[in-house]
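>>> sequence and computational prediction follow.
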Amino acid sequence: MLEHGGNLRDAAQRFGRDDWLDLSTGINPRWYPVPTLPGDAWHRLPEPDPALAAAAAAYYGAPLMLPVAGTQAAIQALPRLRKPSRVAVSAPSYAEHAHHWSDHGHAMTLTPYAQLDAAVAQNDVVVVVNPNNPTGALVPAAQLLQWAEQLAARGGWLVVDEAFGDTAQQHSVASHSDRPGLIVLRSVGKFFGLAGIRLGFVAAHPALLGELADLLGPWTISGPAQHIALAALRDTAWQAETRDYLRTNGDRLRALLAAHDIRSGGTDLFQWWAAPEPEAFWQHMAERGIWIRLFKQAARGVRLGLPPDEAGWRRLQTALTEWSK
């Protein structure tokens, strides 16, 4: 399997400590407060709740949404719904897309963001992570819709992964996802800080959502996950407060890095930069109990998320000061 952030057991085994400040995932460190669950959430088979799909459609602004066991489930399943195709995956970006499109007989190429426009004319499927993970790069919604129209005209797909899109909703194309050929992935793991419940949503044309649902099978979302997500998606007060919190702390992280001569880019949830010595920086932080994400290949650099509290901010500032000396 590919390596991902949040692998604290690996960190503990490698560095022999258990006092980690985990900044490796870009997940909101202040997760949605889980409500009390009814007993039958654990007892009953988790049949699909139409209210959950409706709440997701309202929150994300999409005509129709299919709940899935994290966007990862859709990433793994979508390549199985097409005959062998020419596929361009934005690079650098979340590595699972390229990993799964390279299977199932597809001809997959990694395509830099600057070359995506040309790739639309040469491929059957184009996958764009927007905002990009790990760099935070954004493609305007108008451009994405133009690409989707071009691809759909010849039976192609534009897959847009908006897992980090909650703090950049103005760039979302989910509201247009009822048109053929446009597929949008959304996650409750990042903004809501609920990665552990394994829940995401796919917005697409009804016919494609039906095919995807048949492929994934029954009972894909646990009963507890459905109850928790329904509360989170309807809690507009918490959402507004959290956007303010993430905006303030995203600005704080950018400013802290800039104060140590680090020019970074990203979102309100994380920052990334092409560090000249990424392995050395990662090692420096790990030795101080700060777990960040090291990228060794296409996006050679480092990414770190928001500290959860003032103690975490102080630890990060101290480690950055020691690195700058």
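Thanks, I have it. Residues are numbered from 1 along each chain as shown.
>>> from now on I want contacts and neighbour counts done on CA atoms only, so please keep to that.
Fine.
>>> the strands in the chain, which residues?
Using DSSP state E, the strands assigned to the chain run over residues 21-22, 65-68, 86-91, 107-112, 125-129, 157-161, 182-187, 200-203, 265-266, 270-273, 290-291, 293-295, 301-305.
>>> one more to weigh against that first structure:
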Amino acid sequence: MADGGIAHDTIAHDTIVHGGDLDAARRLFPGAPEPWIDLSTGINPVPYPLPPLIASALHRLPSPGDLARLKAAAAAAYGAPGPDHVAAAPGTQILIETLPRLLPRSRVAVVGPTYAEHAAAWTRSGHAVRMVADPAEAEGADVLVAVSPNNPDGRVFSPAALARAAGGGLVVLDQAFADLEPVEAATPGPAFVILRSFGKTYGLAGLRLGFALAEPALARRLESALGPWAVSGPAIAAGCAALPDAEWRREAAAARGQDAARLDRMIARVGGRVVGGTALFRTADFPDAPGLYRALGEVGIYVRRFPGAPERLRFGLPPDKAAWCRLSRVLR
């Protein structure tokens, strides 16, 4: 999934429900206390400590040199062969929308259930799309789309297994949740396009920054389709500061892993069974998920529900001690 750490359900062909919509939460639970605790997304609740913003990042248009420094930092952080293999964008969602428009009409297999914007974007661009439960079921597809770690169940697919399943076709691998997980990185090339989200890992989703790692010709086509100055000066500055900070990522992975384990224990106390997740979210089945959803909503805690799986809820991580205590009172 890409952008914003949000899995969602397709309710109608052209209607997708996203997490993170506190306006919808307030309509559902008008008497809930403020401020809301939004646990409906998979965004790191402890953001990267950005240095003070240089005023020029707001006053002037980003230069080609600024963008080149950002792409070099992204290539080093994500293991791309070089900055020419990187396309920078205002979030991965726009890349999910743009990529299908650049490729010839194809047979596309999307491994699901997963972030629904993938299938929707390929469908809107006229491709023949089918959902498969496992990459091995993608035989005959020209394009295989997979999210790893997957949202909402946390499934992980090895790049080698995806390449075999694609049988020589293109693999679009969404690794939005990979930064804080011990997963194998994929190498961009003719057979692989990899999507990486900045906002989820660094807790800065509002900046709107994401990357596609691809062979240089396709990376150039993506950036050309997005147009000049697609990435803002503040987003470039934030990326250049945070992406080289490997020590912060290691510390964040350890801390969020501990938080996820704590959340697992709290879920188990109320009879829930964790069925998957990552260091940034946990997905669980409950004996009375609709009742728990209401109980949480009535005290101003918003979690993710799934109309296609009414027994299932997904929890992001609380941001601080007060939020943990508030959640614990309900799950007790």
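Sure thing, it's come through. Treat the numbers as computed from the prediction; the structure is a model and nothing was measured.
>>> ok, back up a step: export the strands of structure 1 as JSON lines, with columns for mean neighbour count and distance to residue 59 of structure 1.
As requested, the strands of structure 1 are arranged in JSON lines below (neighbours: other CA atoms under 10 Å; distance: least, CA to CA, whole Å):
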{"stretch": "strand 21-22", "mean neighbour count": "24", "distance to residue 59 of structure 1": "29"}
{"stretch": "strand 65-68", "mean neighbour count": "25", "distance to residue 59 of structure 1": "11"}
{"stretch": "strand 86-91", "mean neighbour count": "25", "distance to residue 59 of structure 1": "26"}
{"stretch": "strand 107-112", "mean neighbour count": "18", "distance to residue 59 of structure 1": "31"}
{"stretch": "strand 125-129", "mean neighbour count": "27", "distance to residue 59 of structure 1": "20"}
{"stretch": "strand 157-161", "mean neighbour count": "25", "distance to residue 59 of structure 1": "16"}
{"stretch": "strand 182-187", "mean neighbour count": "26", "distance to residue 59 of structure 1": "11"}
{"stretch": "strand 200-203", "mean neighbour count": "27", "distance to residue 59 of structure 1": "11"}
{"stretch": "strand 265-266", "mean neighbour count": "20", "distance to residue 59 of structure 1": "23"}
{"stretch": "strand 270-273", "mean neighbour count": "24", "distance to residue 59 of structure 1": "22"}
{"stretch": "strand 290-291", "mean neighbour count": "24", "distance to residue 59 of structure 1": "32"}
{"stretch": "strand 293-295", "mean neighbour count": "22", "distance to residue 59 of structure 1": "30"}
{"stretch": "strand 301-305", "mean neighbour count": "25", "distance to residue 59 of structure 1": "24"}
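>>> out of those strands, which is closest to residue 317 of structure 1?
Closest to residue 317 of structure 1 of those, according to CA to CA: strand 290-291, at 11.1 Å.
>>> all the helices of structure 2, in order from the start?
For structure 2, applying DSSP state H gives helices covering 22-28, 56-59, 64-78, 92-102, 117-124, 159-166, 198-202, 216-226, 233-242, 246-269, 289-298, 321-331.
>>> list the buried ones in the last one?
Residues of helix 321-331 of structure 2 classed as buried under the neighbour-count rule (16 or more other CA atoms under 10 Å) are 323, 324, 326, 327, 331.
>>> hmm, the fourth one is touching residue 302, no?
No - using CA atoms under 8 Å, residue 327 of structure 2 and residue 302 do not qualify as a contacting pair, with a distance of 10.3 Å.
>>> anything in contact with each of the two?
Counting by CA atoms under 8 Å, 6 or more residues apart in numbering, the residues touching both residue 327 of structure 2 and residue 302 are residue 296.
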